[in-house]
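Sequence and predicted structure below; questions after.
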Amino acid sequence: MRTDDSILRDPTAEAAAERRAPLAPPADLKAGTLALLDIGKMRGDEFVDKLDALLTAEGFTIRRWKKPTNTRTAPLAILQEIAGEADAVIIALSDCGSCTSCSTHDLNDLDQRGVPGVNVLTEEFRDAFARQCGTLGFDGRSVFVPHPILNRTTAEIHAIAAAFLDEILERLGHTRRRAA
């Protein structure tokens, strides 16, 4: 009778990865181009549409991209276009595990390409985002909105986008001036 004396090893790193700080956002976000990356999640376009309308009304120059699917990272061509044309990026709207992972990888990849950004996710995936950032060794910026999104009306989704716009912009170093 033969016994198996194999030793199994944990393939993950034994030491915690040092987290890389995200790039500093542009000093004047309105002076450049702000990318909106729709991750391709159902109903996420309604959130991004509202952000686009609000930001455009405030004088931001917006350029939009949309991933073909939320369950994969953005295609290289999209990442290269954003890196070549935008000064900062807002990635939205993750509300499940796989899209949280993929959008966090996109955030990290764009940051490494010189485009600082913020990832907008639902509150339910706060821990998943933190763990993914830890695995990547990246201290990514995030804003968490209420969960779930899919069962809300368009008006509710638009209201959430409007309610969190200040926080999204603040994460990118921009403070809105409100009329007195």
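Right, received. Where do you want to start? Just so you know, these numbers come straight off a predicted model, no measurement behind them. Residues are numbered from 1 along each chain as shown.

switch to C-alpha atoms for all contacts and neighbour counts from now on
Noted.

tell me the helices in the chain, going along the chain?
44-57, 76-85, 97-112, 126-136, 154-171 (DSSP state H).

Could you single out the most deeply buried of those helices?
For the helices of the chain, the largest average neighbour count (mean count of other C-alpha atoms under 10 Å) is found in helix 97-112, namely a mean of 22.

Could you report the neighbour count for the closest residue to residue 117 other than its chain neighbours?
Leaving out its chain neighbours, the residue that sits closest to residue 117 by C-alpha to C-alpha, 6 or more residues apart in numbering is residue 89, at 4.5 Å. Number of residues near residue 89 (other C-alpha atoms under 10 Å) recorded here: 26.

isn't residue 89 right next to residue 120, touching?
No: between residue 89 and residue 120 there is no contact under C-alpha atoms under 8 Å: 10.7 Å.

Need the helices of the chain in CSV (columns: distance to residue 142).
Converted to CSV, the helices of the chain look like this (distance: least, C-alpha to C-alpha, whole Å):
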stretch, distance to residue 142
helix 44-57, 15
helix 76-85, 19
helix 97-112, 9
helix 126-136, 8
helix 154-171, 7
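
and residue 35, which of these is closest to it?
helix 76-85 (6.8 Å; C-alpha to C-alpha).

Show me what the closest one is packed against.
helix 97-112 (3 or more C-alpha pairs under 8 Å, 6 or more residues apart in numbering; DSSP states H and E).

then this one, side by side with the first:
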Amino acid sequence: MKYWKQGFYDEYQEGSVEITDEYYQELLAGQSTGLIITESKKGYPILVVHEATIEETRSQKLDELRLFDSSEAVNQFSINGVLGWLNKSTRVGLMNSINIEKEAGRSETSIWIGDTKFVLSIERAIDILQQLELYALACYDTTQRHTKAIQQLETKEEIEAYNFKTGYPGKLSFTG
């Protein structure tokens, strides 16, 4: 036998209720599937479905938005059909390096996407990096607008129905 008084005990506690080992196992099994153990009005442990608060629902939706914003659904472009992404620090570093190459009189540079090397004119490489930066800025702006919209919604139903996958610019595709 087990005992319940806002938690499980192996020995009787003042004010606790006795439950069978079978019911104890049933409660634990239910809890492992996401149900919550709470008390009935008579003080017995029961399983209930967790009903998310509006703030939990909002937090979940914002987490989903952050995952989408950092996914290949947003962070991807292609050169000659090769897909990849250059993060902010890589884009800035490349732009600095390519400008140094330009000042040194070079006419070509290389950009790597994964393990594929693209040899491009300095002007083409700068153009690609500028377009990528503008694309990334537009995506950031879209994500921030969605974040603000989600924060201003007033019901769980509105939050759950909100589609944050809209409004992002089309992915960029370049030829080398």
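Yep, that arrived. Given the structure is predicted, the values throughout are model-derived calculations rather than measurements.

Superposing both, give me the TM-score.
Once superposed, the chains reach a TM-score of 0.24 (TM-score structural alignment, normalised by the length of structure 2), with 65 aligned residues with a C-alpha RMSD of 4.7 Å.

quick one: the strands in structure 2?
2-4, 8-9, 17-19, 36-39, 45-48, 77-79, 82-84, 108-113, 116-121, 173-174 (DSSP state E).

Is it possible to get CSV of the ones you listed that adds distance to residue 157 of structure 2 and mean neighbour count?
Shown next, in CSV, are those (distance: least, C-alpha to C-alpha, whole Å; neighbours: other C-alpha atoms under 10 Å):
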stretch, distance to residue 157 of structure 2, mean neighbour count
strand 2-4, 36, 20
strand 8-9, 36, 16
strand 17-19, 38, 17
strand 36-39, 22, 17
strand 45-48, 21, 18
strand 77-79, 34, 18
strand 82-84, 36, 15
strand 108-113, 41, 16
strand 116-121, 46, 14
strand 173-174, 37, 14
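
Indicate which one of the ones you listed is closest to residue 58 of structure 2.
Of these, nearest to residue 58 of structure 2 by C-alpha to C-alpha is strand 36-39, at 20.6 Å.

The closest one - contacts with which helices or strands?
Against strand 36-39 of structure 2 (3+ C-alpha pairs under 8 Å, 6+ apart) you get helix 21-32, strand 45-48.

What about the residue nearest to residue 94 of structure 1 when sequence neighbours are not counted, how many residues nearby?
Sequence neighbours aside, residue 121 is the residue nearest to residue 94 of structure 1 in space, at 4.4 Å (criterion: C-alpha to C-alpha, 6+ apart). Residues lying near residue 121 of structure 1 (other C-alpha under 10 Å) number 25.

just to revisit the earlier point, any chance of the strands of structure 2 in a markdown table, plus distance to residue 93 of structure 2?
Conversion of those to a markdown table gives the following (distance: least, C-alpha to C-alpha, whole Å):
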| stretch | distance to residue 93 of structure 2 |
| --- | --- |
| strand 2-4 | 61 |
| strand 8-9 | 58 |
| strand 17-19 | 65 |
| strand 36-39 | 50 |
| strand 45-48 | 54 |
| strand 77-79 | 18 |
| strand 82-84 | 17 |
| strand 108-113 | 11 |
| strand 116-121 | 16 |
| strand 173-174 | 20 |
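
mind checking which of these is nearest residue 55 of structure 2?
Of these, nearest to residue 55 of structure 2 by C-alpha to C-alpha is strand 36-39, at 18.5 Å.

Would you map the helices across structure 2?
Counting by DSSP H, the helices of structure 2 are 21-32, 54-69, 88-103, 122-152, 156-161.

got the buried residues for the first one?
Translated: helix 21-32 of structure 2. Residues of helix 21-32 of structure 2 classed as buried: 24, 27, 30 (neighbour count, 16 or more other C-alpha atoms under 10 Å).

Let's have the residues you listed in a markdown table, adding distance to residue 2 of structure 2.
Shown next, in a markdown table, are these (distance: C-alpha to C-alpha, whole Å):
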| residue | distance to residue 2 of structure 2 |
| --- | --- |
| 24 | 7 |
| 27 | 12 |
| 30 | 17 |
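
since we're on the nearest residue to residue 61 of structure 1 once chain neighbours are set aside, how many residues are nearby?
In this structure, residue 61 of structure 1 finds its nearest non-sequential neighbour in residue 33, 5.0 Å apart by C-alpha to C-alpha, 6+ apart. By other C-alpha under 10 Å, the residues close to residue 33 of structure 1 number 17.

In this structure residue 33 of structure 1 contacts residue 62, no?
Yes: judged on C-alpha under 8 Å, residue 33 of structure 1 makes contact with residue 62 at a distance of 5.8 Å.

Tell me how far residue 88 of structure 1 lies from residue 119 of structure 1.
11 Å (C-alpha to C-alpha, to the nearest Å).
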